[in-house]
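K.L.:
What would the 3D arrangement of this be:
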Amino acid sequence: MEINKYSKIITQDDSLPAAQAMLYGIGLNEKDMRKAQVGIASTGFEGNPCNMHLNILAQQIKKNVLKSNLVGLIFNTIGVSDGITNGTKGMTYSLISREIIADSIETIVNAQFYDGLISVVGCDKNMPGAMIAIGRLNRPSILVYGGTIKSGRYKDKSLNIVSAFEAYGQKIKGKISEEEYKGIIKNSIP
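P.N.:
So this is what the prediction gives:
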């Protein structure tokens, strides 16, 4: 059974020398040109604690794809943080980001003729965006969730992102001091 059903279109057709030259240019060799190619989509970026480790996770996944005698190629897509944009004009981009994630993953996988997909996602619209792409692509795919952000601690209390929202309400009602407020928001997400 051939597992390079899609990638062989560009790797095995002599009439596509530029495509093959580009693949050699990224470091593939003759043996790699006969292997199945797996796209590894990462929503990793430094601006969100839910996503900041995902590019490292994608690199680990790539190492294991290569050990499986496949070609793993990482690409990135966007990720908007609802936690950061909540209560601002930036929130108007949250739902749209789901569609952009889906479209960008689908675009790369189809345009690059990848035989499979591993999506590495974090919070909010990352997961549904990747799943929409997986459904549209209808090829072997895996979704890897990068996990939840750690709970914080302040003055022996367990905290999370909701704690930061609640602290604001307590601050404006005069129930906590500015120092207490800052302590909570600085420690909600370690």
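K.L.:
can we go C-alpha only for contacts and neighbour counts from here?
P.N.:
Fine.
K.L.:
tell me which residues in the longest helix along the chain are buried?
P.N.:
Across the chain, the helix with the greatest residue count (assigned by DSSP state H) is helix 94-111. Across helix 94-111, burial judged by 16 or more other CA atoms under 10 Å covers 94, 97-106, 108-109.
K.L.:
One more, please, to line up against the first structure:
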Amino acid sequence: MEGTSSKKRKRENSSIIWNYFFEEYDEEEQQLYLACQICKNNNVIKRYKWSKSASTSTAQGHIWRDHKIDKDHPEEPEPTNGDIRDTIKHITIKHQSCLEESLITFIILDCQPLNILRNNAFWNMLHKFEPGFRIPTEEKCKKMKYDSYNWTKDQLQELLKSSANSINFTTDM
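P.N.:
Predicted structure coming up:
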């Protein structure tokens, strides 16, 4: 078989859990964990021992059982107990998307690393501004940054094709 590579192709993370969990390594225990971002948003630590070869079914069970989220209904808010204070913490899908776009714009324009999403002070600040905002995972933010890059690149290429007669580049050495 000529032209084939012996390298294994990395499989994309296709499970819904990657929208709600992130990997967290505990140095002291020398153990990799999956941590639930929804629980962390509510100041609850919920994490599961994890390895790269492990199944995601435990994490899927958690988001279904505790948050009533499944792959067919990923955006439905949790039912509330009727308390208005709980109800106002839920935001619409449109508002959630708008906040996510604003977060990505901030990360891109301010050259912030994605690990800012792991910073507790940053989380607290965002939740003071909007208690119902579900901070997206690093995986989702990576995808949003990539999509933003592609959109910007396409817009720039169109602009250059339609109106640029010449281009000058200046660099500092």
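K.L.:
Can you calculate the TM-score here?
P.N.:
Remark: TM-score between the superposed chains equals 0.28 [TM-score structural alignment, normalised by the length of structure 2]; 86 aligned residues with a CA RMSD of 5.2 Å.
K.L.:
For the longest helix of structure 1, which helices and strands make contact with it?
P.N.:
Under the contact criterion of 3 or more CA pairs under 8 Å, 6 or more residues apart in numbering; DSSP states H and E, helix 94-111 of structure 1 touches helix 126-137.
K.L.:
Next SSE downstream of the helix it packs on?
P.N.:
Using DSSP states H and E, the helix or strand that follows helix 126-137 of structure 1 in sequence is strand 141-145.
K.L.:
can you state the direction angle for that next one and helix 126-137?
P.N.:
Interaxial angle, strand 141-145 of structure 1 versus helix 126-137 (axes from the mean of the first three to the mean of the last three CA atoms, to 10 degrees): 180 degrees.
K.L.:
Show me what strand 141-145 of structure 1 is in contact with.
P.N.:
Strand 141-145 of structure 1 has contacts (CA atoms under 8 Å, 6 or more residues apart in numbering) with 116-122, 127, 130-131, 134.
K.L.:
change it to 6 Å
P.N.:
Strand 141-145 of structure 1 is contacted from outside by 116-121, using CA atoms under 6 Å, 6 or more residues apart in numbering.
K.L.:
Filter those down to the ones in strands?
P.N.:
116-121 (DSSP state E).
K.L.:
Which parts of structure 2 are strands?
P.N.:
Along structure 2, the stretches classed as strands by DSSP E are 21-26, 31-36, 47-49.
K.L.:
out of these, deepest packed?
P.N.:
Stretch with highest mean neighbour count among those: strand 31-36 (a mean of 19; mean count of other CA atoms under 10 Å).
K.L.:
on contacts alone, who are the packing partners of that strand?
P.N.:
Counting contacts by 3 or more CA pairs under 6 Å, 6 or more residues apart in numbering; DSSP states H and E, strand 31-36 of structure 2 packs against strand 21-26, strand 47-49.
K.L.:
what's the neighbour count on residue 182 of structure 1?
P.N.:
Residue 182 of structure 1 has 15 neighbouring residues, counting by other CA atoms under 10 Å.
K.L.:
er, residue 157 of structure 1 actually
P.N.:
By other CA under 10 Å, neighbour count at residue 157 of structure 1 equals 9.
K.L.:
Please look at residue 38 of structure 1 and residue 119 and confirm they touch.
P.N.:
No: between residue 38 of structure 1 and residue 119 there is no contact, the gap being 10.3 Å when judged by CA atoms under 6 Å.
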